[in-house]
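[1] Just the structure for this:
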Amino acid sequence: MTCSSSISTYVQLDDIVSKCDDSWVTKQVNSEPAPSEVLHYTKKSDGSKCYDDKSGLKVLKIPIGRTKGKERKNRKTKTNIIGADLSIGAGSFLKRENKDVFSLQDVFDAVEHLVETSANKEKEKLRLQRSIISTRRTLLKLMLLPVNTCKSFAFDIISYKGLIILNYDWDDVQDLTQSLQNFSLETQRLQQYSGFAFEDLVTESSAADQASEYYSLFRSEYSNFDLLFSAEIDAATDIKGGPSNYVELKTHSDGCARSPVSISRKFLHSWCQTKLVAGKHVVIGFRSKDYKITSVKAYSTSDLPNSISLSLLRPSPLDTLSCNKIKAKYHHLVSWIYQTALSLSRDGELRQFKLVCNADHNEDHSISLIASETDLFSTKHKPALTPNWLKDYLG
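    This is a model prediction of the structure:
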């Protein structure tokens, strides 16, 4: 990543969180901003969006509960699922391109709809002038920084009149290429496809367009700014419920390939992803080497941390991690990003930054916020990062 720039500010992740003992973490957890769902929509296969429409929300076939009736139904449903081949149909599967995976277009469309349908448009516009707009994919990468200390990350940031736009720099995909370098392209494709196949296997949908997807826009209220972000929702236990009924669906290898490190990483990834949207359920389908389901297990976000061996993910004597500490560091980092980008922006003019998180092995990342007067974003970023309607709203 090259650009004509100067380092505007530099800090260690732990410097952002100066006191990180148990009492500090408890205080942060008790005061952390809770995400609330402000709108939802179904995205059809042609890209069109139907707001306040839950037809794209898939319902989990496997009941999550302890009553005898549910347990009998659960056993019967799982019997039909165990042994299913997740590789069937993979031949026609095409991986999504990074420009689509990390696009901000959906969240911008949702924010525009939120403002346009607000009972008080002016108030909603003013809130935008003290907000961060992002996606759950990007926020998840920030949250997992404390355990990804061997990988470097970069994020694109635009600051304009109090609004901060934050997105993962998908051109700088060192973390993706490194994590996949030991796998063949076919294995990569099969692993990605198996996740979609498992989702279809354990859910049912009433949507006429079976390829439709369900999204939510969430807002977390910090002390002096809001965080608006979109998230694609895999499924729900009940279509009538809210975020507490949302379910994160995952697959993972079983048998010898199910190492303590890999399963702890999967559990942590799932826990963070679910906590970001105030969800309570994770369902994992374990698969054999030939991609057949061997077991299906449901986890609650309250119990999942007990199954995560964080010492295996970050074997450093300098810092004893916990799930709550990871979450507390994330909230402080988000606040630091907003305050720092805002302080480096002159008179509310459009400013562009790179947030660079350099790997420091078993220690926390060194974080640099790099500002430049030149355009840091290619044409593939720019249409999504600076929509005209947003400039009009902010004046």
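[2] CA atoms for contacts and neighbours, from now on please.
    OK.
[3] Which parts of the stretch 101-250 of the chain are strands?
    131-135, 153-160, 163-168, 203-204, 213-221, 226-232, 235-236, 246-253 (DSSP state E, counting those that start in this stretch).
[4] to compare against the first, here's another:
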Amino acid sequence: MFDKIKLSVFESIVNNQNFDDEEPLLAEVLGSRKIFTQNPTEIGYFTQSGGQLHYNDTTGLGIINIPIGSTKSGYTKNKGQKAEKRQPLIGTSLSEGFDDYQRTSLDQIYSLDDLFESIHYLLNKGVLSRNDLKFLTLRRHLQKLMNIPLDRQLGQFNVIYWKELIFFTYDWENSLQKEECTYTYTELLLQYSGFKFEQLLTDSETISKYFTVVKHKVNGIPVIYTAEIDCGITKSPGLTNYVELKTHSHLLDNKLKTKNKFHHKLMKTYCQNKFISCKNAVVGFRSADFKLTSVKKYTDFELAKTLRASPIFLTRTCSINTDHIFQWYKLIISWICERKIEDSDECQVFKLSFKREGELMDSHLCFQTVKKEEANKIFKKVVPTWFREFCEAQ
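    Below is the predicted model of the structure:
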């Protein structure tokens, strides 16, 4: 097993390089262009309201109020009822109501608690078996991993091995203490504009949130995670029904720098959608004074096509598209799961860190051992006592 994976592996992925027996993991994982051995599948869904999870409940799922695909609208009216006249979206302020905006705490955003409750529920219902559990995380954490070759910023993850399970979390306390805990007014306003855009497109007035529970396999490894859903085409569960909403600054010109920034946003959106087999995304463009200037809809096919035509450049000679970044994802997950743990009954914690080097392609992900005292502290914070006891009883 190699001790680090450099960004230069993208050169091998892009060039479809053949690997010899000296690099068995690379040969095994990258020898096939297929990403998933089992495509993302919805195994559960719930509404989060008042601190409680309500399973098989779509109350928190907002319905999009613009046409998507062949549908005219997510809304229907009763017979004899006059259609409601809607205010035009374009020109609407995305900053209205900002003064009352309350950010969710980072502890809540990155916590695995809802995932653990969902797994407990699905195991008891017979939807999952103990053999289905291997790599447990959130889509939010997986997205942070996918952002590494796009943002190329320093960051790290907690990788916890315990009883044949792997818990994977973004280490926000160390990675984001300077980045996110000191948000400027403008940065907070950017966050709020996305929240406001969701309100506009769904007429959502509820404070409930809606989540899907998803399972996929890469290289035979089951990965289970929850993902918060922005809205749906109808008030029904199902991955193909969900819609991802994004905001972006209005494209003022056709310069390469402007297009590259936008294509980075599209790549991140594609990755988020791919993890839940979501077929549709809607991007709202905002002006400098946070007014909605236009709205554009994308299917997953259109996102992939755009990024094949205009790939993301890592260097002048290496550019990546949607297939390449998910080949890299498959490699990273396989690499994490290949690590040999001597005593699986004892938790072992590692930091998976991204290190920048002078030469970009020498920048790499690497494992760092965490001392026992700190490892136990991380383990107890990430995995609550009740879930540890539940797993031990299985």
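[5] which residue sits closest to the alignment partner in structure 1 of Leu145 of structure 2, ignoring its sequence neighbours?
    By TM-score structural alignment, Leu145 of structure 2 lines up with Leu142 in structure 1. Nearest non-adjacent residue to Leu142 of structure 1, counting by Cα to Cα, 6 or more residues apart in numbering: Tyr330, 6.5 Å away.
[6] Could you do Ser111 of structure 2 as well?
    Ser111 of structure 2 sits nearest to Val382 (Cα to Cα, 6+ apart), 7.2 Å away.
[7] What's the match for that neighbour in structure 1?
    Using TM-score structural alignment, Val382 of structure 2 pairs with Ala384 in structure 1.
[8] From Tyr215 of structure 1, how far out is that match?
    With distances taken as Cα to Cα, to the nearest Å, Ala384 of structure 1 is found 18 Å from Tyr215 of structure 1.
[9] who's more crowded, those two?
    Tyr215 (24 against 15; other Cα atoms under 10 Å).
[10] That one -> structure 2?
    By TM-score structural alignment, Tyr215 of structure 1 lines up with Phe211.
[11] dump the residue contacts of the residue nearest to its match when sequence neighbours are not counted.
    The shortest distance from Phe211 of structure 2 to any non-neighbouring residue, by Cα to Cα, 6+ apart, is to Glu228 (4.4 Å). Applying Cα atoms under 8 Å, 6 or more residues apart in numbering, we find Glu228 of structure 2 in contact with Lys209, Tyr210, Phe211, Thr212.
[12] The stretch 51-200 of structure 1: helices as residue ranges?
    Taking DSSP state H, counting those that start in this stretch, the helices of the stretch 51-200 of structure 1 run over residues 68-81, 98-101, 105-116, 121-128, 136-143, 174-180, 185-202.
[13] mean distance, the last one to its aligned residues in structure 2?
    Relative to structure 2, and after both are superposed, helix 185-202 of structure 1 has an average distance of 0.7 Å to its aligned residues, where the measure is mean Cα distance after the TM-score superposition for structure 1.
[14] what's the neighbour count on the equivalent of Ser253 of structure 1 over in structure 2?
    Under the alignment by TM-score structural alignment, Ser253 of structure 1 pairs with Ser249 in structure 2. By the criterion of other Cα under 10 Å, Ser249 of structure 2 has 18 neighbours.
[15] so who does Ser249 of structure 2 touch?
    Phe285, Arg286, Ser287, Ala288.
[16] Can I get the strands of the stretch 101-250 of structure 1 in CSV including distance to Glu186 of structure 1?
    Formatted as CSV, those follow (distance: least, Cα to Cα, whole Å):
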stretch, distance to Glu186 of structure 1
strand 131-135, 28
strand 153-160, 26
strand 163-168, 25
strand 203-204, 26
strand 213-221, 25
strand 226-232, 25
strand 235-236, 27
strand 246-253, 16
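[17] Out of those strands, which is closest to Arg351 of structure 1?
    Each of the strands of the stretch 101-250 of structure 1 has some distance to Arg351 of structure 1 by Cα to Cα; the shortest is strand 153-160, at 5.1 Å.
[18] gap between the closest one and the chain center?
    From the chain centre to the centre of strand 153-160 of structure 1 is a distance of 16 Å (Cα atoms, centre = their mean, to the nearest Å).
[19] try stretch 379-386 of structure 1
    The answer for stretch 379-386 of structure 1 is 21 Å, by Cα atoms, centre = their mean.
[20] about what we covered before: I'd like the helices of the stretch 51-200 of structure 1 written out as JSON lines, with mean neighbour count added.
    Listed next are the helices of the stretch 51-200 of structure 1 as JSON lines, based on neighbours: other Cα atoms under 10 Å:
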{"stretch": "helix 68-81", "mean neighbour count": "14"}
{"stretch": "helix 98-101", "mean neighbour count": "11"}
{"stretch": "helix 105-116", "mean neighbour count": "18"}
{"stretch": "helix 121-128", "mean neighbour count": "16"}
{"stretch": "helix 136-143", "mean neighbour count": "20"}
{"stretch": "helix 174-180", "mean neighbour count": "12"}
{"stretch": "helix 185-202", "mean neighbour count": "18"}
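[21] Of the strands of the stretch 101-250 of structure 1, which is nearest Val147 of structure 1?
    That would be strand 153-160 among the strands of the stretch 101-250 of structure 1, by Cα to Cα, at 12.6 Å.
[22] Need the residues that contact the closest one.
    Contact with strand 153-160 of structure 1 is made by 164-169, 172-175, 341-342, 345, 348-359, 385, as judged by Cα under 8 Å, 6+ apart.
[23] ok, of those, which come out buried?
    Buried residues within the contacts of strand 153-160 of structure 1, counting neighbours by 16 or more other Cα atoms under 10 Å: 164-169, 175, 341-342, 345, 350-359, 385.
[24] thinking again about what came up before, the residue nearest to Leu142 of structure 1 belongs to a helix, doesn't it?
    Yes - assigned with DSSP: H, G, I helix; E, B strand; the rest coil, Tyr330 of structure 1 falls within a helix.
[25] That one and Phe286 of structure 1, how far apart?
    In terms of Cα to Cα, Tyr330 of structure 1 sits 29 Å off from Phe286 of structure 1.
[26] likewise Glu37 of structure 1?
    31 Å.
[27] Which one's more surrounded, the two?
    Phe286 (21 against 17).
[28] Assign that one to helix, strand or coil.
    Recorded secondary structure, Phe286 of structure 1: strand (three-state DSSP).
[29] Would you mind finding the match for it in structure 2?
    By TM-score structural alignment, Phe286 of structure 1 lines up with Phe285.
[30] ok, its match - contacts?
    Counting by Cα under 8 Å, 6+ apart, Phe285 of structure 2 touches Thr247, His248, Ser249, His250, Leu251, Leu292, Thr293, Ser294, Val295.
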